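A.B. asks: All I have is the shape, not the residue letters:
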């Protein structure tokens, strides 16, 4: 069987990785990965025919010549290759995880660092046990920095991704209620996300942790592990913060003032982001930019120039409405901050459209009820809930203590909601649309 060094020599000659025969890059290395419903070994010959230079397979039945490289396990080989490649790189690698805000924070960090450095960042949501290796294997000699997003839905996954990416700097955006089923409850989430701090805190890694001093849970997790190589940021006046900031406006786009507490000086930036909860994400990106020596002008330009395009905190204006498109995903923690944001936002006609949250496990009924109650207490004029879990939560409250003026609307499916919105169109409103990815609430956008 081939060793990782053998495969790495092939990679140096063919530094493009393919895992999908529908998207084979000519001259690439094709890794035959397996899933619950597929075995890409069966497509190895097709990959070679489509132009792949070599196929990395883990089933000897499909070894049909010198272009077929046999390994014990295709996924493990991909991960080990990425880790080996990472060890050859002498550049800063910033790793980040967290319950909410990972992708936005990653993109903000990249937007700032790219003002001066040739930076490679995770594309889209390629943040899992396959996506992280694929991202690392895109780093070439021209790159000066990398920003690697790490997602997880169970314990030990962040540990694995850190061992592959070997970050020199890292952060946890926050720890909240998401993937409760896979993590085994809230404490499991805390332990799983804490694997980032575990890695950064190892003496041999000598890595830096960026920590939000406003977040008491992250501070406790830092203290539990005895982290000492820490850089702080936050909204408060903690003397340890090298960067602090505050919002000047948030209706709906954020305008903030940030302060460099080391050099002195405060700077005002207008952004294309909505949601007051994004201030923390912006501040850590500023903190990282400052740590790597960017000027205040470069930092502010990076923040001001970033425009979200990923249905996370994204503003979309139609002829008659302003939409807050936040339907890439949802969990109780992100629902709460989104509802808080709508509650505080100015506007004479505010509408919340909330879809079911997935992967909640045994906590699902309780968490949907809590979100429902919070939404009903918010200062908005209309509330629409979509999905069987919100409907069940409403039934558990015996239709709730709603007055006729505030009575919410419930739809069992997105299709039902689409029909309802066509019959009762919304206009001249600020509308939040948020739900789990499986709800596919992007289908509602065209109705506004």
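C.D. replies: Perfect, I can see it now. Being a predicted model, the structure only gives us computed values, none of them experimental.
A.B. asks: okay, CA-based contacts and neighbour counts for the rest of this
C.D. replies: Fine.
A.B. asks: And residue 67, how far from residue 134?
C.D. replies: Distance, residue 67 to residue 134, by CA to CA, to the nearest Å: 21 Å.
A.B. asks: Likewise for residue 199?
C.D. replies: 21 Å.
A.B. asks: cool, and residue 197?
C.D. replies: 23 Å.
A.B. asks: same question, residue 115
C.D. replies: For residue 115 relative to residue 134 (CA to CA), the value is 24 Å.
A.B. asks: Please say which of these two ends up with more neighbours.
C.D. replies: residue 134 (23 against 18; other CA atoms under 10 Å).
A.B. asks: Pretty sure the more buried one sits against residue 82.
C.D. replies: Yes. Counting by CA atoms under 8 Å, residue 134 touches residue 82, with 7.3 Å between them.
A.B. asks: how would you label the residue in the chain sticking out farthest from the centre: helix, strand or coil?
C.D. replies: Among the C-alpha atoms of the chain, the one most distant from their mean position (CA atoms, centre = their mean) is that of residue 65, at 41.1 Å. For residue 65, the assignment made with DSSP: H, G, I helix; E, B strand; the rest coil gives coil.
A.B. asks: again, but for residue 107
C.D. replies: Taking three-state DSSP, the label given to residue 107 is helix.
A.B. asks: do the same with the one 4 residues further on
C.D. replies: Reducing the assignment to helix, strand or coil with three-state DSSP, the entry for residue 111 is helix.
A.B. asks: which one is it nearest to, not counting chain neighbours?
C.D. replies: residue 302 (5.0 Å; CA to CA, 6 or more residues apart in numbering).
A.B. asks: Tell me how far the one you found lies from residue 116.
C.D. replies: 10 Å.
A.B. asks: Below is an additional structure, to be compared with the one above:
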């Protein structure tokens, strides 16, 4: 985003006050606490019921912010910055977002409904990401503030938008429609959530449908109320694209067949019939999956592609999270919502999880199910009627035990069988030790105000509390960033060696397979064998194969890099013994790295050894650049590229072959785009690391190494911390111990005041020597307690920063993280 202020003034109906309307802005902010606010940020001073951002303008100016949208100019800030004065800053933000949206012309999917918006959004992003560079709402940014913030994140690289719109009363959707301007509309499930703002269901549907007032197509489950209201504003160029389980007149008719833990959907559209498989059985997930399917059908995807991609849909850990519990229990964490409609969905999910957990238990009486339930909100029903319906749901789902928490549900305790109640969460926690939880599936469902996360913490199985969180969305983003630098015909190999640079090999390989990269690269045969055994089908190149691994490479259909005559002859001998024909190999040339590869003076002997041999096929010719990241050594880099061109051309001419050629690594992709040849090899860049500060701004952080505070103590002046007493307290000092050390991959050189961790967004310096399993930090002045989260690296400190301080490279920091550190993969 780079916009001139003078072009914004009229769009938001502002009066400009000061003298520099030619200035440009490159970001929008509403958060005065954000460290990303800069001189080119346009800050909207929003006024809420409990806060007025105008109070923070003086402080923001001192920090360098120069551009503000305000209702008035504070006296202490006049003449010190550029001000765009408006009547209402929220309306101005929405007008700005609508203007910014109008600058882009690509398909935009708008989602609304009572349930399923975020899941459908995430799934659509997953299904369409191999073909589109999509921008979507972060998390659940679907409000009057969240939607404009989502839309202003669009940039020139995006060619598809997916945005949620949530409303709670009248006159809200019209504003969101002008911001999102969806060309494709999706109406997800309509339930009772947020009914309070509407007189009846029809009123709510009519308001939600306003999002699609100018959409080319509206996708929805066929429904009389929707049909009637949709056509009330539908113009001539719009189409309704409906689906149904019951109404055969729908554009797409669906029948479902549950099998084991999956569902098979038979799809009938016009004269076409086919079946897809999804890995879910609960009604909500099935309906959300069909909404996604309808988009693929509208985009006219090939049936085979639809089938392959739909099969890969994954659970979105947003509200319903399945966790291992104490005493062989399974926990379903839905601890942030409590309305009647979502209770029905959660109970359906509970049943499917119980079946999965107890599939091998012959005695069906062992299938115990417990529900821990708070007072229910957003129902729109009188309490007596509501809890009567809840009790009926509990009975129909054969719940073994109900634990109710809240004054209202306690008043209706007698409606439930085998039910105990507590007035609040604190009473339950106080009674926890006398309650017995064992061999059961437990649904924990409560409104946010009840803080049921404390109950989840009590029931969850305790494991090693240091984890490396891997953001799969960030990997997709980084992959697409580097793809955008390539010519259309250029192929891409992605390196997943060394356990995916420490981030986890298989999970990342699976994602890359979904994104249709052309090759995966590993260092040694056992890495490739592991991926093949886990079901990865992409071709995998083994970069450093040992002669002793050739038989295993052939057995598992891996493709070896050959870098010496000795290795070539050994491989050909085994290939001939196995009577192979045209087995793929890759020829490595040494153009100046002087590590592995055929040098110029061995090319003639290589040609003689290869000529006429039918057992092998040269799939690619490659080399490796030594200085692609150092622009001071461009001459050497160009000499490598020129030599690679010369030697590879000679091989191709003499052998009459047309293999894939590749020499560029991550830095080479950015610094030598004219030398892409036929393929490039993406490595550390995929994992969010660049040696170029400007490029780093466009990459997303992938790995966040987290732990917790095990213990806090205060030591007096003169006392020491750790082995060798290398830290001596000069004053009373609060020390926190973190359960991570050099056995987990943290360099001892990062201790003794060199490094820091982040606690509550503040730096905590590492004091004393780093131990095998622990390190200690100074938390004096930080408001923290035992159990609080600690960031070892991620956004702060970054692996680049740590590497710089330790005089090493980010590769070493990432790949040093021990296998005993659990990897947790997630999508935002």
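C.D. replies: It's in. Because the structure is a prediction, the values reported are computed rather than measured.
A.B. asks: I'd like the TM-score for the two structures, please.
C.D. replies: Here the TM-score for the pair of chains, by TM-score structural alignment, normalised by the length of the first structure, is 0.85; 428 aligned residues with a CA RMSD of 3.1 Å.
A.B. asks: And residue 302 and residue 116 of the first structure? Which one has more around it.
C.D. replies: residue 302 (24 against 17).
A.B. asks: Do I have it right that that one meets residue 108?
C.D. replies: Yes. Contact criterion CA under 8 Å: residue 302 of the first structure and residue 108 qualify, at 7.5 Å.
A.B. asks: What are the boundaries of the strands in the stretch 401-550 of the second structure?
C.D. replies: Remark: strands assigned in the stretch 401-550 of the second structure by DSSP state E, counting those that start in this stretch are 401-405, 419-422, 440-445, 467-471, 491-495, 519-522, 540-542.
A.B. asks: Distance to residue 376 of the second structure and mean neighbour count for those - can I get that in JSON lines?
C.D. replies: Below are the strands of the stretch 401-550 of the second structure laid out as JSON lines (distance: least, CA to CA, whole Å; neighbours: other CA atoms under 10 Å):
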{"stretch": "strand 401-405", "distance to residue 376 of the second structure": "10", "mean neighbour count": "22"}
{"stretch": "strand 419-422", "distance to residue 376 of the second structure": "14", "mean neighbour count": "18"}
{"stretch": "strand 440-445", "distance to residue 376 of the second structure": "9", "mean neighbour count": "27"}
{"stretch": "strand 467-471", "distance to residue 376 of the second structure": "33", "mean neighbour count": "21"}
{"stretch": "strand 491-495", "distance to residue 376 of the second structure": "49", "mean neighbour count": "23"}
{"stretch": "strand 519-522", "distance to residue 376 of the second structure": "50", "mean neighbour count": "23"}
{"stretch": "strand 540-542", "distance to residue 376 of the second structure": "53", "mean neighbour count": "27"}
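A.B. asks: got those as CSV, with distance to residue 583 of the second structure columns?
C.D. replies: Supplementary listing: these in CSV, determined by distance: least, CA to CA, whole Å:
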stretch, distance to residue 583 of the second structure
strand 401-405, 62
strand 419-422, 67
strand 440-445, 51
strand 467-471, 36
strand 491-495, 19
strand 519-522, 16
strand 540-542, 13
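A.B. asks: Looking at the ones you listed, spot the one closest to residue 708 of the second structure.
C.D. replies: Residue 708 of the second structure sits nearest to strand 467-471 of all the strands of the stretch 401-550 of the second structure, at 9.8 Å, using CA to CA.
A.B. asks: Report the distance from the closest one to the chain centre.
C.D. replies: Its chain's average C-alpha position is 11 Å from that of strand 467-471 of the second structure, according to CA atoms, centre = their mean, to the nearest Å.
A.B. asks: One more: stretch 288-303 of the first structure?
C.D. replies: When distances are taken as CA atoms, centre = their mean, stretch 288-303 of the first structure is centred 22 Å away from the chain's centroid.
A.B. asks: if I look at residue 423 of the second structure, how far off is residue 195 of the second structure?
C.D. replies: 26 Å.
A.B. asks: Then residue 405 of the second structure?
C.D. replies: When CA to CA is applied, the distance between residue 405 of the second structure and residue 195 of the second structure equals 23 Å.
A.B. asks: for residue 413 of the second structure, same thing?
C.D. replies: For residue 413 of the second structure relative to residue 195 of the second structure (CA to CA), the value is 25 Å.
A.B. asks: mind listing the strands for the stretch 151-300 of the first structure?
C.D. replies: Going by DSSP E, counting those that start in this stretch, the stretch 151-300 of the first structure shows strands at 169-172, 208-212, 230-234, 241-250, 253-260, 266-274.
A.B. asks: right, so the ones you listed: which one is the most enclosed?
C.D. replies: Ranked by mean neighbour count, the strands of the stretch 151-300 of the first structure are led by strand 169-172 with a mean of 24 (mean count of other CA atoms under 10 Å).
A.B. asks: Can you tell me which helices and strands the helix or strand hosting residue 148 of the second structure packs against?
C.D. replies: Following DSSP states H and E, one finds residue 148 of the second structure within helix 146-151. Contacts defined by 3 or more CA pairs under 8 Å, 6 or more residues apart in numbering; DSSP states H and E place helix 146-151 of the second structure against helix 89-102, strand 160-164, helix 173-180.
A.B. asks: Where in the first structure does it align, residue-wise?
C.D. replies: Using TM-score structural alignment, helix 146-151 of the second structure corresponds to residues 131-136 of the first structure.
A.B. asks: The matching stretch vs the second structure, average offset?
C.D. replies: Superposing on the second structure places stretch 131-136 of the first structure at an average distance of 0.4 Å from its equivalents, by mean CA distance after the TM-score superposition for the first structure.
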